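Q: what follows is a protein structure lacking sequence information:
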């Protein structure tokens, strides 16, 4: 099996330091990072403009900018435990992950890295899994592994653990919510060591980062992002696995669900997914038959064009800024709607949004929506 993709552009050592400094700086997420690179042409130029943009966005004081010394120290510390930080256009960056809107600009990878180029299926589900759920997970993961797929999951208790254990020999990917040196749960350190023998681990978080509740939904977009499709085995209503399924659908991934008893609350979410159009799944062939046509299409990174006008070549006038900020509120609004209502150019709107985000006043949502904090 092959993803038919080529990652050819390598960062220089200086660029990697600049990219790491930018993505680790305050109020810079993956989408903002990409906007800054598109606007300014390089991370180094963007770093120099961060304080001014934040001031114009209403920040009382500039956000922290990650220092060159800290970036160099992070790279060195990562290498000591086998972690490499790779960009979307470089080898060992999962090809399909590079296609999502909020792909990490730098991804920490370690283990048997060649598996990251192979086609993946994600398997997720309840931490408090039933015996039946664990059994069907093991069978699906084993059979998909035998068919040539790498199994991606989140190293959690229950379904995740069963998926990893059943696919250790064929190759499995642990997607971490914390830093590579902060395994969660701690009791799965031995499992992770086993995963790394024929598989790999990935994380966008810095070393030393202990995962918090809000980090898990962020991690879930990577689980679905690396994969052709996501299989949900057991999931209660309002569970993290359903969040992963929702994100997968937004990313254009196939969603599969294993049916369960209507009397078991752990199956309520998966049964609802089937009602909503997820593929009912009881064996590996259900997954393989759906993703085979996708695998036959080459994976190509989208071409990202620089913005027409660079913020920094001008400053939006106070009237434009006030009008755009006035149109924003706690309810998300689409960028196209905002541009139309503001009656100004896309470049002006994007500049004001960048200013607000770097000031910590803007939240970005899926589908190009933004809201004011």
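A: Done, it's in. Bear in mind that the values here come from a model prediction, so they are computed numbers and not experimental data.

Q: for the rest of this, base every contact and every neighbour count on C-alpha atoms.
A: Noted.

Q: how about the strands in the stretch 201-350 of the chain?
A: Counting by DSSP state E, counting those that start in this stretch, the segments of the stretch 201-350 of the chain that form strands are 229-232, 254-257, 279-280, 333-334.

Q: for the third one, what is the distance to the chain centroid?
A: Okay, so that is strand 279-280. 24 Å (CA atoms, centre = their mean, to the nearest Å).

Q: which residues sit against that strand?
A: Here strand 279-280 makes contact (CA atoms under 8 Å, 6 or more residues apart in numbering) with 255, 256, 257, 258, 259, 274, 286.

Q: by neighbour count, which of those residues wins?
A: residue 257 (29 neighbours; other CA atoms under 10 Å).

Q: mind listing what that residue touches?
A: With CA under 8 Å, 6+ apart, residue 257 has these contacts: 231, 232, 233, 270, 271, 273, 274, 278, 279, 280, 281.

Q: got another one to weigh against that:
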């Protein structure tokens, strides 16, 4: 009986990964499919019918052989998968509408049960900024916080080094077995051994430019607050700060000289309302209200009603309201006059049929 239970668990992991690794199924769609059908396998079985209802061809599902190879590789690395509906899934991250359905992790998950602070900044940071980031990380750790960053050059590296002794989380934009940048190989290994290493991409995935914004949302989502230490006006660090603000988290910045281009992003954030940070005490005072121990993660990561079958009338009304310009889903529900659940199902069908695109902020548009 134990062997049967293990086999059932393994097949459940494979089905969830196959759903997640299917390119046209994003985090929102994944969560809605599980909310509607209960299990990943039931969702996989239903996809062809849903896509036909949406007027398109069913998506090509992920290859089962690739999924089996991923599961074996994760086990070989001494890592494991962490799914959105697992009790250990980070509760603050689960609050995001587009929370990652699955993460690969290696290390100590208990670090995420403490208040988390993201420290991010320029890759070409000044020596003074790196020293300040490192000292902030040391002091935050001594104050009981976990430091989260992206294992990039510059400020990220300094933050991880400062927090190694007290607890740090590294979020990478590649597979958990890939090192980027190469000079951080030893640091990444130490973070995985002494802290916690997280990756959304499957093992073996090399970092691509499109992966970094996804990584940044995880950094912001894990954290009660994000601190920016030196950043250009159009940088990944400011993207992380924006994502933190959109998630309702604290955004903080270290001021710098107006003569230094690397300080312009931080000064801009402060001008727009970010908290000015001079020491770790300023940060700890801001993040206490968002202690993750006070937040309960949603069971399946989807806050709306489970989608339910829609009538032809609902389909006609929703498609009539859609166009190439992205519109909030709430507005579609209001103007259609239909309940949220069947409208959600129509959008799900259209997306699986390749006719709908989802945008940030809960907006959707027709493709083409």
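A: Thanks, I have it. Remember, predicted model here, so these are calculated numbers, not experimental data.

Q: could I get the TM-score for this pair?
A: Here the TM-score for the pair of chains, by TM-score structural alignment, normalised by the length of the second structure, is 0.90; 358 aligned residues with a CA RMSD of 2.1 Å.

Q: just to revisit the earlier point, out of the contacts of strand 279-280 of the first structure, the closest to residue 204 of the first structure would be?
A: Distance to residue 204 of the first structure across the contacts of strand 279-280 of the first structure (CA to CA) is lowest for residue 255, with 23.8 Å.

Q: residues in contact with the counterpart of the closest one in the second structure?
A: For residue 255 of the first structure, the aligned position in the second structure is residue 251, judged by TM-score structural alignment. Residue 251 of the second structure makes contact with 225, 226, 227, 241, 244, 245, 274, 275 under the criterion CA under 8 Å, 6+ apart.

Q: please name the nearest non-neighbouring residue to the second one.
A: When you say that, I think you mean residue 226 of the second structure. Once flanking residues are discounted, residue 226 of the second structure sits nearest to residue 118: 4.5 Å by CA to CA, 6 or more residues apart in numbering.

Q: and that neighbour, that's in a strand?
A: Yes - counting by DSSP: H, G, I helix; E, B strand; the rest coil, residue 118 of the second structure falls inside a strand.

Q: what residue of the first structure matches up with it?
A: For residue 118 of the second structure, the residue aligned by TM-score structural alignment is residue 122.

Q: so how far is residue 227 of the first structure from that match?
A: Residue 122 of the first structure sits at a distance of 6 Å from residue 227 of the first structure (criterion: CA to CA, to the nearest Å).

Q: now check the second structure for the residue matching residue 357 of the first structure.
A: Per TM-score structural alignment, residue 357 of the first structure is aligned with residue 351.

Q: wait, residue 279 of the first structure
A: Counting by TM-score structural alignment, residue 279 of the first structure corresponds to residue 275 in the second structure.

Q: burial check on its match, number of neighbours?
A: If you count neighbours by other CA under 10 Å, residue 275 of the second structure ends up with 19.

Q: roughly how far does it sit from residue 59 of the second structure?
A: On the measure of CA to CA, residue 275 of the second structure and residue 59 of the second structure end up 45 Å apart.

Q: likewise for residue 95 of the second structure?
A: Distance from residue 95 of the second structure to residue 59 of the second structure, by CA to CA: 28 Å.

Q: next one: residue 146 of the second structure
A: Taking CA to CA, one finds residue 146 of the second structure at 40 Å from residue 59 of the second structure.

Q: repeat for residue 174 of the second structure
A: Distance check for residue 174 of the second structure against residue 59 of the second structure: by CA to CA, it reads 24 Å.
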